[in-house]
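Colleague: This is a predicted model, with the sequence first.
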Amino acid sequence: MSRDIDRRTFLQYSGATAATAASVGLAGCGGNGNGNGNGNGNGNGNGNGDGTPDDGADAELRTYDEELPEDPSRVEVLQHANGLANALAPWVYLHQQFSIYGINNDIEWDARPDEDINVKEFSTDRDEITISQGQLLETLDPTGENSTPQYNIVDQAYEPFLYRDREGRPIELIVTDWERTAEQEVRLTLRDDVQFHNGDDMTAEDVAFSISRANNPDISEVAGNMGDIAEATVEDGDVVLDLDSVTPTIFRNLTAFGRVLQQSWVENDDNDIATEINGTGPYELEEYVNDTRVAFTKFDGYWGEAADPNSVTFTGIPENGPRVDALIAGDSDLVTNVRPNDIPDVEEAEGVGYDDVPSTRNIFLVMNDVAEPFDNQAFRQAMNFAVDVQSIIDSILNEFGNQTSQPTLPGHNGHNPDIDPYPYDPERAEALVEESGHAGIEIELHTPVGRYLRDADIAEAAANQINELENVTCTANRRDFGELVNELLAEQAESPAFFLIGWGNPTLDGDYAMSPWFTEGPFQHFSNEELAELLQQARTIPSGG
């Protein structure tokens, strides 16, 4: 698959201050936000989890020397990969993002770690709801884009095959029962009372078609995420998936990627899946005005429990301040990505509050290893020692964040609990830069603006800290998110050498945290044979084995 095919896939798994930005110290105060941000990044560790202090200004590389058991479990393989990734340092590891929402007090809703907004989960007496995000979408085709803002909109009307609880475990939705009938075969039992918005009954053939279409790289932006599906067929009313490999994450994948479509409707040339919707969800499309709003009304024929609001409208407000203003003014009932320093305004306003939750999104600085100086491990580790992540979390994010040490977040399958974050050690960073042979280098850190919580502020703080090294010059370059993504998904040699990005992980599995970035594909920005072999090995071991 060419790198540019999956541009929009990057959007999900993908708002000039320094680290002394104003802090209001609000995390955990007021509302129902927990925001305790207890990142442990100010301690010392040598990368293998034994807590041994680092030796100050030396050029010794972090190493990961643990050995895999003779017959490792899948979790052990993924944990080993995470440990190796910490030492190889393909990224500057920053933090787990907190999702902070502003919400009208008339709505009862608990924010989800996976960042999904399902209006059917709202408890409210309000008939009409308006939700404002930083961006809208480029298409209503549920496999034509793969971003959190897009799913939040189309998933009011479309439904995935399975869904997941708040701990990431698959739960029934359109599929009511699922089992692995052979090492490379799974069977899906379907609900028999599902109706499309046009009044037609859903069939097993529709579900098989939907899976096949989502898995087709010529028309689907999520094809690389579905799993190694060779064929989807119908057998005795069930859908059977023949797999080309074990695909241990197949059921988790079906909770996140692909949506149920009606085959005859999609194949009818009179219908336009990019601007129209015929789904099975609790809301049906009322109006779509490109770049302006998407409006839905309640679908009376929904198979499940009816949602409370009769209608819901999504709008896009790119700037953080105006989004909060819309909430306070009553123009929006729920807004995303409230900045920590805007929380006092929300708390003081009448009739609104905020909710926060640690998300499944990892924020990090990618170092493209086809470009100097990032092809050098010593230099990459130096960048990790140069950034005071905990100070960024404390001052810019007001403690709404947890420092990370590896690609897979805590609580996700394959996270290695024995790996410590890089401590802030600028003297050691300078020594490693000297060891790398790149002393005096000038580098540029590219950052989106407004896509993630205080993204540009975080990037500029990191760039300023790197720039404080005696032997490196670093500046930050604020970029339009869409333009930056286009560059990131060009050939690796043409991608920026150093950039901030966020990667959401709806499968809560280490494979999706690492494989897109470290194995061949459109997102790859780092190559290491041992790491790639570990990830391939993990794909051959069934879950639980």
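Modeller: That came in fine, so what should we check first? None of the values given here were measured: they were computed from a predicted structure. Numbers count the residues shown, from 1 in each chain.

Colleague: contacts and neighbour counts: CA atoms only from here.
Modeller: Noted.

Colleague: Does the closest residue to residue 443 other than its chain neighbours fall in a helix, a strand, or a coil region?
Modeller: Among residues not flanking residue 443 along the chain, residue 474 sits closest, at 4.9 Å (Cα to Cα, 6 or more residues apart in numbering). Per DSSP: H, G, I helix; E, B strand; the rest coil, the secondary structure class of residue 474 is strand.

Colleague: For the stretch 151-300 of the chain, which segments count as strands?
Modeller: For the stretch 151-300 of the chain, the strands defined by DSSP state E, counting those that start in this stretch cover 163-164, 170-171, 175-182, 185-190, 229-235, 238-243, 283-289, 293-298.

Colleague: and of the ones you listed, who's closest to residue 361?
Modeller: The closest of the strands of the stretch 151-300 of the chain to residue 361 is strand 163-164. By Cα to Cα, the value is 16.3 Å.

Colleague: Show residues contacting the closest one.
Modeller: By Cα atoms under 8 Å, 6 or more residues apart in numbering, the list of residues contacting strand 163-164 from outside reads 170, 171, 172, 173, 252, 254, 255, 256.

Colleague: take a look at this one as well, against the first:
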Amino acid sequence: MRFYTFKRRNILNLLLFVLVGILILAAGCMPKEESSTSNDASPAENTDEVDAETSSVGTFVVDLVADATTMDPGQATDVNTHRVHYNMFDTLVQWKEEAFEIAPGLAEEWDISEDGLEYTFYLREGAMFHDGTDVDAEAVKFTYDRMIDENHEHHYGPFPLADFYYGMIEEIEVIDPYTVKFVLQEKTASFLFNMATIIGGIVSPTAVQESGEDFASNAIGSGPFKLENWQRGVQIELAPHKEYWDGAPEIAKLVITPVKEDLVRVTRLMNGESHLIYDVNPDSIEEIEGDSNLEMLTQASPHLWYVGLNIRKEPFGDLKVRQAVNYAIDKEAIVNDILKGTGVAATQPLAPAYNGHDPSIEGYPYNPEKAKQLLEEAGYSEGDISINFVIPESGSGMQQPVAMSTAIQSYLADVGIEVGIEKMEWGAFLDEVNQGGRDVNDMWALSWMAITGDDDNVMTNLYSSNNIPLFNSGYYENEEVTTLLDEARVETDFEKRSALYQKASKIITEEAAMLFVDYAKQTAAMTSELNGFQLHPSQMMDVSKIGK
């Protein structure tokens, strides 16, 4: 069967440059050392300069919570990096503007074989990379081969998510310059959703071949903006791609700055030093809403904030202790008092936005007496348990990590568990948690955003035993759960697939695989004088339509 929104190829020549929608998403990999850095430079200020020949909007400044970790889309695992890449790269298919629905991207149309094992994509002609080379079938094949083939000449990894998203690909065939076929090892229900993630952003083969490992600092894609300069920890400067197939952006210069302090981001926005900020401090929402020059943006998202528990270490190897920790935390108070309603208390692995969310699962309501009882049954008295809790100072999707973690520390103290908090910079924190440091840690605060909007993105990554030791960082192992998740990955019947996830969710919740805290709402704020921007449930950022 064929999916398309345009006519077939014999009449596509009449419609080469039809508008097809926004760019796509992708939820790190550790920072590389090759890029230029400067600790003395200051974030760009709003100059309000306008290039009359190319733009109706001058310099546009975006403040994010953290810097990008890499410029190579295949290497990234955190949402702030994805947000940058979303403006630099294109994917074969992408999301519609307001929902997790597939729309054409670099591919104008595609075929799916009856057995679901072959996907043939028909590329739009005329799309160009920032270096002036053509986006063609060879570039598509190169992009995916370099990620999934560890023996590829240009496998400049690591590519942490490549196996999860693209490991089912058996072969990629170039049919002609603008037709490429993906042959899968097994039918995968979420394949098109995976292809819409910015992790699969198509890269310039010429640039990769010329730059080698330095490509991670000087990446070239085909998106609406091209990289001009990256000063680590200071700012990223992007220029409009004047030959962009979907029309050049109106922004003359895009500057993305990492500003980890919540109040500083808000102050810069109110002072006109920036135009768009993400992850608004809940205490600042009322003030922003009262400013006629600003617009507050919120949206529900498929985002879980959780505390990882090291099940291979005592005391969390004991189910009763894990359950006690879950009962000990007043999640409603955290959501209402700290997050000011910008979240929903979590009960299970999947947020209500997912098809596999089971409303009958009540989770662990606040019950400190029940927590104490379970600890006693497990053989622990007050003060017997002393654990370390590693948290980031700030970071992608982490809401209010210090305040939330401090509250959790206090709640656990109330039931007799001593907790020592260690705060770390975001990049160092990811290194600690993802690269083996978890073996010496008891708990860590993290979040997971399913950038595909598909249940599989959460469930397989966080709870399948096949994903140890990568993102299943707490070493949760249950053979029945892994089997259910494997079956759900290939099940194309909607109701059967949802039932499999619901069954797995019930087991995971009962076994308290982690401390489920809240489902975050996405927050952002921007100057009200510009239009053309909206939030997307994927939490990606597309500023290419601003001013249009």
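Modeller: Now that the structure is in, tell me what you want to look at. Bear in mind that the values here come from a model prediction, so they are computed numbers and not experimental data.

Colleague: what's the TM between chain one and chain two?
Modeller: Taking TM-score structural alignment, normalised by the length of the first structure as the basis, the two superposed chains have a TM-score of 0.73; 428 aligned residues with a Cα RMSD of 2.5 Å.

Colleague: And the helices in the stretch 201-350 of the second structure, which stretches?
Modeller: 205-211, 262-270, 285-289, 319-328, 331-333 (DSSP state H, counting those that start in this stretch).

Colleague: which bit of the first structure covers the shortest one?
Modeller: Alignment of helix 331-333 of the second structure against the first structure: residues 389-391, by TM-score structural alignment.

Colleague: That stretch: which residues count as buried?
Modeller: Across stretch 389-391 of the first structure, burial judged by 16 or more other Cα atoms under 10 Å covers 389, 390, 391.

Colleague: can you check stretch 157-168 of the second structure too?
Modeller: For stretch 157-168 of the second structure, by 16+ other Cα under 10 Å, it's 157, 159, 160, 161, 162, 165, 166, 168.

Colleague: Tell me who's in contact with the residue nearest to residue 443 of the first structure.
Modeller: 442, 443, 444, 445, 463, 464, 466, 467.

Colleague: For residue 185 of the first structure, see how far away the residue sitting furthest away from the middle of the first structure is.
Modeller: Using Cα atoms, centre = their mean, the residue of the first structure lying farthest from its centre is residue 236. It sits 36.8 Å away. Computed as Cα to Cα, to the nearest Å, the residue 236 of the first structure to residue 185 of the first structure distance reads 15 Å.

Colleague: correct me, but residue 396 of the first structure touches residue 459?
Modeller: No: contact criterion Cα atoms under 8 Å: residue 396 of the first structure and residue 459 do not qualify, at 10.7 Å.

Colleague: joint contacts of the two?
Modeller: With Cα under 8 Å, 6+ apart, residue 396 of the first structure and residue 459 have no common neighbours.

Colleague: So which elements touch the top strand by length along the second structure?
Modeller: Secondary structure of the second structure per DSSP state E: the longest strand is strand 294-309. For strand 294-309 of the second structure, the packing partners by 3 or more Cα pairs under 8 Å, 6 or more residues apart in numbering; DSSP states H and E come out as helix 285-289, strand 443-449, strand 514-527.

Colleague: what do we get in the second structure for the residue nearest to residue 443 of the first structure?
Modeller: Match for residue 474 of the first structure (TM-score structural alignment): residue 419.

Colleague: where along the stretch 351-500 of the first structure do the strands fall?
Modeller: With DSSP E, counting those that start in this stretch as the criterion, the stretch 351-500 of the first structure has strands spanning 352-367, 401-403, 441-448, 472-479, 498-504.

Colleague: quick one: the shortest one to the second structure mean distance?
Modeller: Right, strand 401-403 of the first structure. On superposition with the second structure, the mean distance recorded for strand 401-403 of the first structure (mean Cα distance after the TM-score superposition for the first structure) is 1.0 Å.

Colleague: Just tell me the aligned range of that strand in the second structure.
Modeller: Under TM-score structural alignment, the match for strand 401-403 of the first structure is residues 343-345.

Colleague: And the first one, by the same measure?
Modeller: Residues 294-309 of the second structure are where strand 352-367 of the first structure aligns, taking TM-score structural alignment as the criterion.

Colleague: average offset between the matching stretch and the first structure?
Modeller: Counting by mean Cα distance after the TM-score superposition for the first structure, stretch 294-309 of the second structure comes out at 1.6 Å.

Colleague: Distance from the chain centre to that stretch, please.
Modeller: Taking Cα atoms, centre = their mean, to the nearest Å, one finds the center of stretch 294-309 of the second structure at 11 Å from the center of the full chain.

Colleague: Could you list the buried residues of that stretch?
Modeller: Here stretch 294-309 of the second structure shows 294-298, 300-309 as buried, counting by 16+ other Cα under 10 Å.

Colleague: cool, stretch 178-186 of the first structure as well?
Modeller: Buried-residue list, stretch 178-186 of the first structure, by 16+ other Cα under 10 Å: 178, 180, 183, 184, 185, 186.

Colleague: Let me have these in CSV, extended by distance to residue 131 of the first structure.
Modeller: Output for these, formatted as CSV (distance: Cα to Cα, whole Å):
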residue, distance to residue 131 of the first structure
178, 34
180, 39
183, 43
184, 42
185, 40
186, 38
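
Colleague: Skip the chain neighbours and tell me the closest residue to residue 453 of the first structure.
Modeller: residue 337 (5.8 Å).

Colleague: Which residue in the second structure aligns with that neighbour?
Modeller: Under the alignment (TM-score structural alignment), residue 337 of the first structure pairs with residue 279 in the second structure.

Colleague: Residue 470 of the second structure contacts residue 434, doesn't it?
Modeller: Yes: the pair residue 470 of the second structure and residue 434 passes the contact test of Cα under 8 Å, sitting 6.6 Å apart.

Colleague: Where in the first structure does stretch 514-528 of the second structure fall?
Modeller: Across the first structure, nothing matches stretch 514-528 of the second structure (TM-score structural alignment).

Colleague: distance between that stretch and the chain's centre?
Modeller: Relative to the centre of its chain, stretch 514-528 of the second structure is centred 13 Å away, using Cα atoms, centre = their mean.

Colleague: buried ones in that stretch?
Modeller: Counting neighbours by 16+ other Cα under 10 Å, stretch 514-528 of the second structure gives 514-527 as buried.

Colleague: Show me what counts as buried in the top helix by length along the second structure.
Modeller: Longest helix in the second structure by number of residues (criterion: DSSP state H): helix 494-510. If you call a residue buried by 16+ other Cα under 10 Å, then helix 494-510 of the second structure has these buried ones: 497, 498, 499, 500, 501, 502, 503, 504, 505, 506, 508, 509.
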